[in-house]
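> Predicted coordinates and the sequence they were generated for:
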Amino acid sequence: MKDTQILSAFHELAPAPAEPGLGQVLVFDACHVGVVLRAVLFVEAVVAVGAMFGTTTAFGWLTQVSLLTGGALPATLLWLIIACSLKKGLARLNTPLQHLAGVLLGALAGLYGCGVLSMVGVLDPVPWLASAFMGALLSAVLVAALVLRAKGKTPAATAARLTELQARIRPHFLFNTLNSAISLVRAEPAKAEAMLEDLSDLFRHALVEQGESVTLANEIALAQRYLAIEQVRFGDRIQLEWALDPRASSARLPPLLLQPLVENAVKHGVEPSANGAHIRISTECRGSMVVIKVTNTVPAGQGERGHGVALANVRDRLSLLHDVQGQFQSGCKDGVFQVRIQVPR
């Protein structure tokens, strides 16, 4: 490679300049089922505690909770709907203004809930000012929780990127790949060239910023490049099976999520076994969900040993992106280790 090409490669890795006017943290990421559920439960808990101040009997407390829920629940849902609808617009504000907008929306939601209760004759007199302040206070707490959730993605994504980068450039993998390519240069130059291209793609994918999520199709392509390299190294010891549903290709995953799973399959299934291992990667659409499975045979007594760090990383990053809609399961049975991931379509 020429020097100019090397320099251009480094230029490609330079971080893109930040767009002016964008906030550093999007605090209004309320477009998640898990966020909606937690917000509703939080407000209901506050309503339940507040209702205790107005009665001394269990029946009276239940009555108060039911009546107050009639105003609090619509107000909470209204706040969440507006926060989700205005997500892109509010993201253009700086962080303090995003906080302020959330509090003001909470005050408006409080007034809305108060208006609903006043129309049915529950409140007399109508505490407009108190309702506005209560809505602002509850929304401030919810905004703070959303900020913490957004910030929680940063260290997990950074740690994942460092882990995967280290895994790809670990000396034995790099040296084995280069040695395999060298051995093929004269006998099969086309195969050696393809192998080096796959290695280049792996490094490029690891070093270039990918964003919060990528498509399943991109992750499958990366896994195929990695397994193509390992196929040259291990030959018939790797028995690959792909069962891919084209309808699942657009599902979103955290970047670099699938590749460590297939790397684990090679490391703990193929490498320790003289006979190699059978690796199967499948994707399937089931209604509004996509199911992804990575399965590999393991030598006797291997079990789940050695899978813990990578699996914990995958589980945490999946939870940060999809919350309760993302499901992760893993286990070993009858000499077969399987990871099962379920994400929204």
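Noted; the coordinates are in hand. Residues are numbered from 1 along each chain as shown.
> hey, let's count contacts and neighbours off CA atoms from now on
Will do.
> Quick check: closest non-adjacent residue to Val336.
Thr297 (4.4 Å; Cα to Cα, 6 or more residues apart in numbering).
> which residues touch that neighbour?
269, 277-279, 335-337 (Cα atoms under 8 Å, 6 or more residues apart in numbering).
> wait, which of those residues is closest to Tyr226?
Ile279 (13.0 Å; Cα to Cα).
> So the closest one belongs to a helix, correct?
No. Counting by DSSP: H, G, I helix; E, B strand; the rest coil, one finds Ile279 to be strand, located in no helix.
> Now do the same contact list for Leu196.
Per Cα under 8 Å, 6+ apart, neighbours of Leu196: 178, 181.
> hmm, try it at 7 Å
Ala181 (Cα atoms under 7 Å, 6 or more residues apart in numbering).
> how far is the longest helix anywhere in the chain from where the chain is centred?
For the chain, the helix that runs over the most residues, judged by DSSP state H, is helix 128-168. Centre-to-centre, helix 128-168 and its host chain are 14 Å apart (Cα atoms, centre = their mean, to the nearest Å).
> Following that helix in sequence, what is the next regular element?
Following helix 128-168 in sequence order, the next helix or strand is helix 171-184 (DSSP states H and E).
> Against that first model, consider the following:
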Amino acid sequence: MPTSPRSPVADTGAADLGAGLNSSSFPATEPEPQGLPPLFDPKRVFDVCHVGVVLRALLATQAGLALGMGLAAANPGQWALLTASGTVVSLTALLLWLISVCALQRLLARLGRTWQWLALMGLGALSAGLGWQLLMLVSPESDNLFRQSIVMLTGAAMAASLFYWLRQRERMQRPAHATARLVELQSRIRPHFLFNTLNTAIALVRVDPHRAEEVLEDLAEVFRVALMEGGEAVSLEQEIELARRYLAIEQIRFGERLRVRWELDPAANQARVPPLLLQPLVENAVRHGVEPNEGGGDLLVRTQVRGSEVDLTITNTVSGLASTPGHGMALRNVRERLRLMHDVTARFEARREGDEFRVHLVIPR
């Protein structure tokens, strides 16, 4: 398998290019980010389509139900019977409410705050009423208008409590969103990378004009993506293509010192990830695993589908004292952005194992 989308410069003049560029590298200064979006996004309040949100809501509701039935029951047997009956109503109502909010989140986000409360409480009452009717189908007891009204009022109150929790959850996540957005903007334009790449293209013009044109094309594409307004998610295939272009540029600079291997599972291509997720990870691998070492280093990017999940692994070699320690901001940013997008369904792990540094991500397929 080829080590890079394009082979390194072959002739003597281009071979001397890497040393000259390394000696003229610009310091890694960061620009001041401009134009941060508003911190508050109403759509995040109603983003209940994550497994983590559903599990937390279920656990809280069932815990409250169990405690409430304990107050009404005279003995453990009656408590178990009351809890089982209540679970039919509460589980049905909660799932219906969450599905409705997930489906209507864009519409709900456009409503005024008062109408949001009324709509969500109305959905809660309706969902609880449907759950009660389901219980009546399997219960020997006759339906009772008073009890059904109490159930619906309880559903409305629980919906209000869940909405309040969602609002508090969004408020607590605002600093994390702002920090992740800030680091994302800071990582979009790195002047030292731009100047090094332009120096590479200038040097190649004299020895290989065609390769110089390819470098500038890759640079233009990298910056086109980097300067686009960030969206909510992109495909893993798009992230891999952007990483390929970035590494193609660095391959020109480092030549045989940068040895890249791709092991990609096509079935993983459509997994959704935050934009600009992979490029900072491969950039870290180059800066801390290849650039400081005279012998260069190896970089492996692997994707693999495992059931309903996708494994993404970035592994690079390091060589002890030659590796310059980083501040970990890129890794923390990736971890936080994955958590904000996929909650408990995504996992992130970064660790050094001997002479290798490995970043392992698990995302929903």
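Received, thanks. Note that the structure is predicted; figures quoted are calculated from it, not measured.
> Can you give me the TM-score here?
Taking TM-score structural alignment, normalised by the length of the first structure as the basis, the two superposed chains have a TM-score of 0.84; 327 aligned residues with a Cα RMSD of 2.9 Å.
> ok, back up a step: which of the contacts of Thr297 of the first structure sits closest to Leu321 of the first structure?
Of all the contacts of Thr297 of the first structure, Leu321 of the first structure sits closest to Phe337, with 24.8 Å by Cα to Cα.
> secondary structure element for the closest one?
strand 336-344.
> average offset between that strand and the second structure?
In this overlay with the second structure, the average offset of strand 336-344 of the first structure from its partner residues is 1.2 Å by mean Cα distance after the TM-score superposition for the first structure.
> Would you map the strands across the first structure?
Counting by DSSP state E, one finds strands in the first structure at the ranges 214-215, 238-243, 252-253, 277-286, 289-297, 327-333, 336-344.
> Can I get those in a markdown table including distance to Val35 of the first structure?
A markdown table is the format used below for the strands of the first structure (distance: least, Cα to Cα, whole Å):
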| stretch | distance to Val35 of the first structure |
| --- | --- |
| strand 214-215 | 22 |
| strand 238-243 | 34 |
| strand 252-253 | 18 |
| strand 277-286 | 24 |
| strand 289-297 | 19 |
| strand 327-333 | 16 |
| strand 336-344 | 15 |
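> between those, which gets nearest to Ala145 of the first structure?
From the strands of the first structure, taking Cα to Cα, the stretch that ends up closest is strand 327-333, at 22.1 Å.
> What span of the second structure is that closest one aligned with?
The aligned range for strand 327-333 of the first structure in the second structure is 347-353, by TM-score structural alignment.
> Give the buried residues for the matching stretch.
Neighbour counts over stretch 347-353 of the second structure (16 or more other Cα atoms under 10 Å) mark 347-348, 350 as buried.
> residue in the second structure matching the residue nearest to Val336 of the first structure?
Correspondence of Thr297 of the first structure to the second structure, assessed by TM-score structural alignment: Thr317.
> and what of Arg170 of the first structure?
Aligned partner of Arg170 of the first structure by TM-score structural alignment: Arg190.
> Can you name the residues that contact the equivalent of Val301 of the second structure over in the first structure?
Val301 of the second structure maps onto Ile281 in the first structure, with residues paired by TM-score structural alignment. Residues near Ile281 of the first structure by Cα under 7 Å, 6+ apart: 241-243, 293-295.
> and those residues as TSV, adding neighbour count and distance to Val27 of the first structure?
Formatted as TSV, the contacts of Ile281 of the first structure follow (neighbours: other Cα atoms under 10 Å; distance: Cα to Cα, whole Å):
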residue	neighbour count	distance to Val27 of the first structure
Glu241	12	42
Trp242	13	40
Ala243	12	39
Lys293	19	33
Val294	21	34
Thr295	24	38
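> in the second structure, which of these remain in contact?
When you map those onto the second structure and apply both residues aligned by TM-score structural alignment, their matches' Cα atoms under 7 Å, the shared contacts are 241-243, 293-295.
> And the helices in the stretch 1-150 of the first structure?
Here the stretch 1-150 of the first structure has its helices, by DSSP state H, counting those that start in this stretch, at 3-12, 33-51, 58-85, 87-90, 95-119, 128-168.
> now Arg186 of the first structure: how far from Ala157 of the first structure?
41 Å (Cα to Cα, to the nearest Å).
> What is the equivalent residue in the second structure for Asn179 of the first structure?
Applying TM-score structural alignment, one finds that Asn179 of the first structure aligns to Asn199 in the second structure.
> still on that earlier bit, I'd like the contacts of Ile281 of the first structure laid out as a markdown table, including distance to Gly306 of the first structure.
Listed next are the contacts of Ile281 of the first structure as a markdown table, based on distance: Cα to Cα, whole Å:
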| residue | distance to Gly306 of the first structure |
| --- | --- |
| Glu241 | 23 |
| Trp242 | 24 |
| Ala243 | 26 |
| Lys293 | 19 |
| Val294 | 16 |
| Thr295 | 15 |
